[in-house]
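Participant: predicted coordinates and the sequence they were generated for:
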Amino acid sequence: MAAAPATLVIATRASRLALWQAEHVQVRLQALYPACRVSLLTMTTRGDQILDRTLSKIGGKGLFVKELETALLDGRADLAVHSLKDVPVDMQSPFALSVILERDDPRDAFVSNDYPSLDALPAGAIVGTSSLRRESQIRQQFPQLKIQALRGNLDTRLGKLDRGDYAAIILAAAGLRRLGLESRIRGYLSIEQSLPAAGQGALGIEILERRSDMHAWLAPLASAEATACTLAERAVSRVLGGSCQVPLAAFAQLDGGTLRVDALVAEPDGSRIIRAHISGPVASAVQLGEQVAGDLLEKGARDILSRLLPADSAS
């Protein structure tokens, strides 16, 4: 292993949740390498700046990582910490997803000041979400509700709810828990009710692929279980050309040495949701993800994808 690092710089978005995530990695690294000075480089990404349009209309998840990647390239930072669900699944050279850390709760959370659950919302109630994945699943189960786009960081979204713009909002449970806001959660959407996004609840660390020293230094942070599950989920998304333009979900669970992968592709309005699942050995995580994606394509997902994505995006 390379000699212990003397300094490390972590690139991070400037939002409160992104800073929590970067500081979490900072603490972990300082515990591993007590003599190392670990600092943060905070940045505002284009995805943080454009708040009046949905991600599917402005370029997708990559908008949250480009500026951080530039910092890696020009040497201002050694690593970048991301919510894994925001990391494009087709990461290209010279970048590499080095490690995936332990996963927090992957479920979606129901947040409301006036209602205990989606079932309790009256017809016409406005539900805010930033995700076509969530929107399609909610629309199928609760066609009487009105879904509206919700952008901004976590505090901004909660502020819009508190202002009365929405009767309820749907957020990733992990983000609320990490910021000590678990009391805002009125209930959790079950995996069956709202299948999570690939990588939801997990943190990923991006580096330059040529940095073998960084690979070695970061290796102790990796979670074998979270890595297996999220690699399977990301394989589903990669095969299907996953982006914010597609209501796509993938979630893997480990039981002993067996990995179960559930996935879906949906029409944005929820009128049709195609589901598939597969189980197999954890050592075949990526292949299992690819297989369940193939099952979805055979069941009719190709038709949905052909209308929502450019012609060459899906296999």
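Facilitator: Yep, it's here. Residues are numbered from 1 along each chain as shown.
Participant: every contact and neighbour count from this point should use C-alpha atoms.
Facilitator: Fine.
Participant: for the residue nearest to the spatial centre of the chain, helix, strand, or coil?
Facilitator: Centroid-nearest residue in the chain, with C-alpha atoms, centre = their mean: residue 85, separated by 1.7 Å. Following DSSP: H, G, I helix; E, B strand; the rest coil, residue 85 is assigned to helix.
Participant: for it, which non-adjacent residue is closest in space?
Facilitator: residue 199 (4.7 Å; C-alpha to C-alpha, 6 or more residues apart in numbering).
Participant: follow-up on the earlier one: so who does the residue nearest to the centre of the chain touch?
Facilitator: Residues near residue 85 by C-alpha atoms under 8 Å, 6 or more residues apart in numbering: 197, 198, 199, 200, 201, 202.
Participant: the residue nearest to residue 85: helix or strand, and which one exactly?
Facilitator: Following DSSP states H and E, there is no helix or strand that holds residue 199.
Participant: let me see the ranges of the strands in this protein.
Facilitator: 7-13, 37-43, 79-83, 95-100, 108-111, 126-129, 146-149, 168-172, 187-189, 203-208, 248-255, 258-266, 273-281 (DSSP state E).
Participant: tell me the angle of the first one relative to strand 79-83?
Facilitator: Okay, so that is strand 7-13. Relative orientation of strand 7-13 versus strand 79-83 (axes from the mean of the first three to the mean of the last three C-alpha atoms, to 10 degrees): 30 degrees.
Participant: ok, second structure coming up, stack it against the first:
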Amino acid sequence: MKRKIIVGSRRSKLALTQSNWVINKLKEQYPEFDFEIKEIVTKGDRILDVTLSKVGGKGLFVSEVEQALSNSTIDFAVHSMKDVPSSLEEGLVIGAIPKRESPLDCFVFNQVSSLDDLPKGAIVGTSSLRRAAQLLKHRPDFNIRPIRGNIDTRLQKLHVENFDAIILAKAGLARMGWLENTTLKLEDIAPEVCLTAVGQGALAIECRESDQLIRDMLATIHHEETGICVEAERVFLKKLNGGCEIPIAGFATKIGEQIHFKGLVGNADGSKILESKEIGENPGQIGNKVAEVLLSEGAETIIEELRNK
């Protein structure tokens, strides 16, 4: 009789698509196992009428899943890396980070087809303070309004609630197969306009530190370059003690042996944005150094002001 591996996943279409992708990759290596998805509804899924920054706390989309891991209800969990707090629950580890999808944000437009064509005062939907702050720096005339829900819901709201544009992660659209949808008016947002979230485009497969069988299994789908880049980003996030209530961005790429990392912290209206870049070979050192530079330039004050609001 085959051993059954229980995989924890959020209930959204995107989360289930991501979990099935991971399962199919593992089945190629381990046909002797059966895999079953256990759907878990998280706090972030239940509370949809409040912006993420006001729901409070870290791990809005992972805490219930981590609890299921800790009590052995599931064997591993598939998360979007950008949802995973920089500190995991005790006894849990990231067992694998597969190759990253596009880290970019992208506009989905209602009528126009380009950022430059959006009218003065355009209504742009996003519940991300990171996206809002950077867009307002670029276009202070934008009317940023919160929009929550899964990808399907937000695409419906684009037209029903008369947004001029909404912002989605390109990776989610790619994984759902919607980049080929010719009815969607899409445009990538350049990192110079909107630097991406830490870990955006990457998956995090979390498991128990003590479960060597699962750890060995997950190691077969780990992508080393993605893991190195995400490490720099997450060290940066941890040093700043950042969460969704703070406009923080960080993105690393690896070119040859060199890691190129840029980090950003800003206030909510984009009137003050701090940025720093670093190049080196040690991801942890690079992430720490960029965070330390931003802290020396006043990031701590910005973060404290936002947390005390």
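Facilitator: Cool, got the structure. Quantities reported herein were computed from a predicted structural model and do not represent experimental measurements.
Participant: can you give me the TM-score here?
Facilitator: TM-score for the superposed pair, counting by TM-score structural alignment, normalised by the length of the second structure: 0.95. Supporting figures: 304 aligned residues with a C-alpha RMSD of 1.3 Å.
Participant: can you pull the contacts of the residue nearest to residue 85 of the first structure?
Facilitator: Residue 199 of the first structure neighbours (C-alpha under 8 Å, 6+ apart): 83, 84, 85, 106, 230, 233, 234, 251.
Participant: try it again with 10 Å
Facilitator: By C-alpha atoms under 10 Å, 6 or more residues apart in numbering, the contact set of residue 199 of the first structure is 83-87, 89, 100, 103, 106, 226-227, 229-234, 249-252.
Participant: how near is it to residue 164 of the first structure?
Facilitator: 31 Å (C-alpha to C-alpha, to the nearest Å).
Participant: and for residue 77 of the first structure?
Facilitator: Separation of residue 77 of the first structure from residue 164 of the first structure (C-alpha to C-alpha) stands at 40 Å.
Participant: same question, residue 146 of the first structure
Facilitator: Per C-alpha to C-alpha, residue 146 of the first structure is found 14 Å from residue 164 of the first structure.
Participant: count the residues that sit near the residue lying closest to residue 227 of the second structure once chain neighbours are set aside.
Facilitator: The shortest distance from residue 227 of the second structure to any non-neighbouring residue, by C-alpha to C-alpha, 6+ apart, is to residue 97 (5.8 Å). Residue 97 of the second structure is flanked by 26 other residues according to other C-alpha atoms under 10 Å.
Participant: what do we get in the first structure for residue 97 of the second structure?
Facilitator: If you follow residue 97 of the second structure across to the first structure using TM-score structural alignment, you land on residue 100.
Participant: same question, residue 287 of the second structure
Facilitator: So residue 287 of the second structure corresponds to residue 289, using TM-score structural alignment.
Participant: hmm, its match is touching residue 253, no?
Facilitator: No: using C-alpha atoms under 10 Å, residue 289 of the first structure is not in contact with residue 253; the gap is 11.9 Å.
Participant: which residues do those two both contact?
Facilitator: Joint contacts of residue 289 of the first structure and residue 253 (C-alpha under 10 Å, 6+ apart) are 229, 230, 232, 233, 260, 261, 262, 279.
Participant: and those, which is closest to residue 37 of the first structure?
Facilitator: residue 230 (30.2 Å; C-alpha to C-alpha).
Participant: for the closest one, which non-adjacent residue is closest in space?
Facilitator: residue 199 (5.1 Å).
Participant: could you flag which of the contacts of residue 85 of the first structure are buried?
Facilitator: Buried members of these, counted by 16 or more other C-alpha atoms under 10 Å: 197, 198, 199, 200, 201, 202.
Participant: can I get the residues you listed in JSON lines with distance to residue 296 of the first structure?
Facilitator: Below are these laid out as JSON lines (distance: C-alpha to C-alpha, whole Å):
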{"residue": "197", "distance to residue 296 of the first structure": "16"}
{"residue": "198", "distance to residue 296 of the first structure": "15"}
{"residue": "199", "distance to residue 296 of the first structure": "19"}
{"residue": "200", "distance to residue 296 of the first structure": "20"}
{"residue": "201", "distance to residue 296 of the first structure": "24"}
{"residue": "202", "distance to residue 296 of the first structure": "24"}
